[in-house]
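1. quick one: sequence plus predicted model below, questions after.
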Amino acid sequence: MKTAMFSRLVLTIILYSAFTFYISWNVHLWLQSTFSVNIPGLVVAVIFLLSYSYVLARFLKKLLFLKYIGSYWFGIIQYTLLLLPIADFIGWLFIFAGFSSDRVIFWVGTVVLLGMISILGLGTFNAYNPVIREHEIEIEKETSFSSLRVVMASDMHFGHLSGKTHANRLVQEVNSLNPDLILLPGDIIDDDPEPFIQKGFGSIMENLSATYGVYGVLGNHEYYGGGIPIYTKEMQRIGIPILMDETVVLEGGIQLVGRKDKTDRNRKHIENLLESLDETKPIFIMDHQPLELVQAAEHGADLMLSGHTHRGQMAPNHLITRRIFELDWGYLKKSQLHAFVSSGFGFWGPPLRIGSRSEILLIDITFTKNSLRT
């Protein structure tokens, strides 16, 4: 097992380095043709430093700029690897047709460069400027009120790039919607709880305000950071309970179930969490990863909120998430179950979103079978 894992790691490093060299060589050709600069060794060294800066940041935590560079590099390498083969093919066609190689390299390279600048600009805007997506649903269950306004935000990844300004934006946007209930289904922090605590994110998030409270669950990145006890203690301090295979009964008899993330192999089966609940009353589930929709519907759940997918974050990655999950983004009704998957309020890695937006979900619920209505 360890040999196989080591072999895959070595193969990944070789392929990644090969891609990096391919990008370096194209940059060298463009610099040579445009500015008569012939320093291939330096270009390769700089590009390789950029490509491994995120890894270096894991060991040199005080050099935060390495993490910033490395995060953007993930986006740069994806789109250069999509654009460069096409650009090279077009360039070869023009050169084969008799055009000057220097002029072809200059113009094709310039178009790629402008394209990358546009992608980075648009992607950054989409990442830091969330939209509100509004939904209205009906649930045929009994409560002591006729309607409920739920606001949901997931995948904030608060830490460094998704910083305090973005956190303040979340609080302002969510509170402006006058929610009855705020739900945060996982990946609230970006792995390590230390920057979340040291930078005072808690003092910002404790300003979230809803009539019936604010609740969250763990995502996979809370597990990656290895600081769940520290993180949950901080969240409890600011009045945001993190439910871990737990159920709380809210006003009106609403039963809110918060699941541990799938990362935890010891998390309870969904049927064990739901079997003792009253199916005549509303059952809401938060599960970070959008899995087991069928089981949730079969066991009487009415609302299921998830995140995790980021809708691929950077197109065309959404084609992958669409194949992995039955619902990778948006809304799906399965029997009585209303399932929602958010693309997330923040981002992982590059602060870029192409083909997706940072978002907050506003879900207005009407309870139509309501003998207890007041």
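-> Structure received. Numbering: from 1, shown residues only.

2. all contacts plus neighbour counts: C-alpha atoms, from now on.
-> OK.

3. and the strands in the chain?
-> 131-139, 147-152, 181-185, 214-217, 246-249, 255-258, 283-286, 303-306, 330-334, 337-341, 359-367 (DSSP state E).

4. any idea which of the ones you listed gets closest to residue 45?
-> Set against residue 45 and scored by CA to CA, those come closest in strand 359-367, at 38.3 Å.

5. take this one as well and set it beside the first:
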Amino acid sequence: MVIVFALVALLVLGALVAGNWFVWRRLFRDTTRGPGLVRRMGVVVIAGGWALAVGALVAERSGAPFWLQQVLAWPGFLWLALSIYLLLAVAVGEVLRPLLRRWLERRASAGAAVSREEPVAVGAAGAATPTPPKRDPAADTPAPEPEPDTHAPGPSRRLFVSRVIGGAAAVAAVGTVGVGTYGVLNGPSVKRVTVPLAKLPRSAHGFRIAVVSDIHLGPVLGRGFAQRVVDTINATQPDLIAVVGDLVDGSVKDLGPAAAPLAQLTARHGAYFVTGNHEYFSGAEQWVDEVRRLGLRPLENARTELPHFDLAGVNDVAGESEGQGPDFGKALGDRDAARACVLLAHQPVQIHDAVDHGVDLQLSGHTHGGQLWPGNYLAELANPTVAGLERYGDTQLYVTRGAGAWGPPTRVGAASDITVVELASRQA
């Protein structure tokens, strides 16, 4: 097992080194005439970016002083996103490079053909005859030897193509990350989804649950972001609020003030919370106590009977390492199966246990919708549903893309959201 892990680690490291060398080559080496300051700056930018990224990850996981986490997080995590899109943009440039080169060659060939045409004069009989060139007296003077051409058309054209493709790749990558970061910092949008439940009584038709997941308060997203999330949720005037995990990336000591706005959450039937995997990296027990202090009700493998349906919650599977994993029997055992049941579970993979226990609707997060395209394709390999509403037997699963972001405060192709799930009675 250790050998397999070591081989995988070496393959990943090798791929990272190769990818970064390729980016450096296309953006810095191929766009310059020779060794110099620009190439050295390229090495510093790429190596320094990865040093900051690794430092940010290590600082967060090791519980380094919070000020240090904040110093490293912004440049380090943004570099992670930028490096992805630099590599993708440079790869796309490989397709465009020969096309641009051929176009320039054809243009140059057409220009050369035009310059070779000689002017002609029309004779008395209407036939075209060459116009005799005018004699230049200076022509008798021997011409000086021409200077050697040190800039041959081939290399010059290659340099021009490299600069165009490299510049376009850099602009595309920076623009993509910039727009994706602005989208996260601007706060999540509101989605509305109607979910019919066969067992829901007519009196509960239109019951609205505000579902929010993956807020990821930490060294980047702080109190201001939490306030925007709270204000957005409250503006929907939900009947119930469900916070389905990954609220934080850090300790209560460091992030308690950032989470304080959660105390302002308002809903007729209250706000509920279940743990996500990141809570178990951040001190789950302390955070459960903290959210309870803020007025949310944790559902730790527990169930509550609301007037019209049962609301249950299970711990995240990451809690198994601490003996606090999900217990569906405890949360759903001996309940009245004639009542509709809504389950809060952070990860979509928990849907199979939900189906076995007769749950009508599971609300989850965790996937971020992939967060950074093409990450959604990887997310599909690990999750039954990446985003949206799907049915599994008699159980429906809704997965929100989440409100915040982990690592880079950036989303591309997976906009953040808070979802208002409106329950519909088939008897209405």
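-> Arrived safely. What you see is a predicted model, and the numbers here were worked out from it, not measured in a lab.

6. related to what we said a few turns ago, got the strands of structure 1 as CSV, with mean neighbour count columns?
-> Conversion of these to CSV gives the following (neighbours: other CA atoms under 10 Å):
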stretch, mean neighbour count
strand 131-139, 14
strand 147-152, 21
strand 181-185, 26
strand 214-217, 25
strand 246-249, 14
strand 255-258, 24
strand 283-286, 25
strand 303-306, 26
strand 330-334, 15
strand 337-341, 23
strand 359-367, 20
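
7. mind putting those strands into a markdown table with distance to residue 169 of structure 1?
-> Conversion of the strands of structure 1 to a markdown table gives the following (distance: least, CA to CA, whole Å):
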| stretch | distance to residue 169 of structure 1 |
| --- | --- |
| strand 131-139 | 11 |
| strand 147-152 | 14 |
| strand 181-185 | 15 |
| strand 214-217 | 17 |
| strand 246-249 | 28 |
| strand 255-258 | 25 |
| strand 283-286 | 23 |
| strand 303-306 | 21 |
| strand 330-334 | 22 |
| strand 337-341 | 21 |
| strand 359-367 | 11 |
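
8. looking at those strands, which is closest to residue 158 of structure 1?
-> Going by CA to CA, the one of the strands of structure 1 nearest residue 158 of structure 1 is strand 181-185, 12.7 Å.

9. what range in structure 2 matches the closest one?
-> Under TM-score structural alignment, strand 181-185 of structure 1 corresponds to residues 240-244 of structure 2.

10. give me the contact list for that stretch.
-> Residues from elsewhere that reach stretch 240-244 of structure 2 (CA atoms under 8 Å, 6 or more residues apart in numbering): 208-214, 265-276, 344-346, 363-365.

11. please say which position in structure 1 residue 359 of structure 2 maps to.
-> Using TM-score structural alignment, residue 359 of structure 2 sits opposite residue 301 in structure 1.

12. which ones are touching that match?
-> Taking CA under 8 Å, 6+ apart, we find residue 301 of structure 1 in contact with 274, 279, 282-285, 336-337.

13. so residue 282 of structure 2 makes contact with residue 248?
-> Yes: in this structure, residue 282 of structure 2 is within contact of residue 248 by CA atoms under 8 Å, at 7.4 Å.

14. the more surrounded of the two?
-> residue 248 (29 against 19; other CA atoms under 10 Å).

15. now do the contacts for that one.
-> Contacts of residue 248 of structure 2 (CA under 8 Å, 6+ apart): 214-218, 255, 278-279, 282.

16. let's see that with 6 Å instead.
-> 216-217 (CA atoms under 6 Å, 6 or more residues apart in numbering).

17. what distance do you get for it to residue 223 of structure 2?
-> Note on residue 248 of structure 2: its distance to residue 223 of structure 2, by CA to CA, to the nearest Å, is 11 Å.

18. what's the overlap in contacts for the two?
-> Counting by CA under 6 Å, 6+ apart, nothing touches both residue 248 of structure 2 and residue 223.

19. returning to that earlier point: and of the contacts of residue 301 of structure 1, the nearest to residue 363 of structure 1?
-> Distance to residue 363 of structure 1 across the contacts of residue 301 of structure 1 (CA to CA) is lowest for residue 284, with 12.5 Å.

20. residue in structure 2 paired with the closest one?
-> Structural alignment (TM-score structural alignment) places residue 284 of structure 1 against residue 342 in structure 2.

21. wait, its match sits on residue 311?
-> Yes: between residue 342 of structure 2 and residue 311 there is a contact under CA atoms under 6 Å: 5.0 Å.

22. which neighbours do the two share?
-> Counting by CA under 6 Å, 6+ apart, nothing touches both residue 342 of structure 2 and residue 311.

23. for the residue lying farthest from the centre of structure 1, which residues are in contact?
-> Distance from the C-alpha centroid of structure 1 peaks at residue 98, with 47.1 Å (CA atoms, centre = their mean). The neighbourhood of residue 98 of structure 1, defined by CA under 6 Å, 6+ apart, contains no residues.

24. show me where the stretch 151-300 of structure 2 has helices.
-> 153-185, 223-235, 252-259, 284-293 (DSSP state H, counting those that start in this stretch).

25. run the angle between the longest one and strand 417-425 for me.
-> So that's helix 153-185 of structure 2. Helix 153-185 of structure 2 and strand 417-425 are oriented at 50 degrees to each other (axes from the mean of the first three to the mean of the last three CA atoms, to 10 degrees).

26. in helix 153-185 of structure 2, which residues are buried?
-> 158, 160-163, 165-166, 169-170, 172-174, 176-178, 180-181, 183-185 (16 or more other CA atoms under 10 Å).

27. please state the offset of stretch 282-295 of structure 2 from the chain centre?
-> 27 Å (CA atoms, centre = their mean, to the nearest Å).

28. cool, and stretch 148-161 of structure 1?
-> 10 Å.

29. with adjacent residues omitted, what lies nearest to residue 217 of structure 2?
-> In space, residue 217 of structure 2 comes closest to residue 248 once its chain neighbours are excluded; the distance is 4.5 Å by CA to CA, 6 or more residues apart in numbering.

30. any idea how far residue 404 of structure 2 is from the one you found?
-> Distance from residue 248 of structure 2 to residue 404 of structure 2, by CA to CA: 10 Å.

31. what of residue 2 of structure 2?
-> Taking CA to CA, one finds residue 2 of structure 2 at 35 Å from residue 404 of structure 2.

32. contacting residues for the aligned partner of residue 137 of structure 1 in structure 2?
-> Under the alignment (TM-score structural alignment), residue 137 of structure 1 pairs with residue 195 in structure 2. Taking CA under 6 Å, 6+ apart, we find residue 195 of structure 2 in contact with 423-424.
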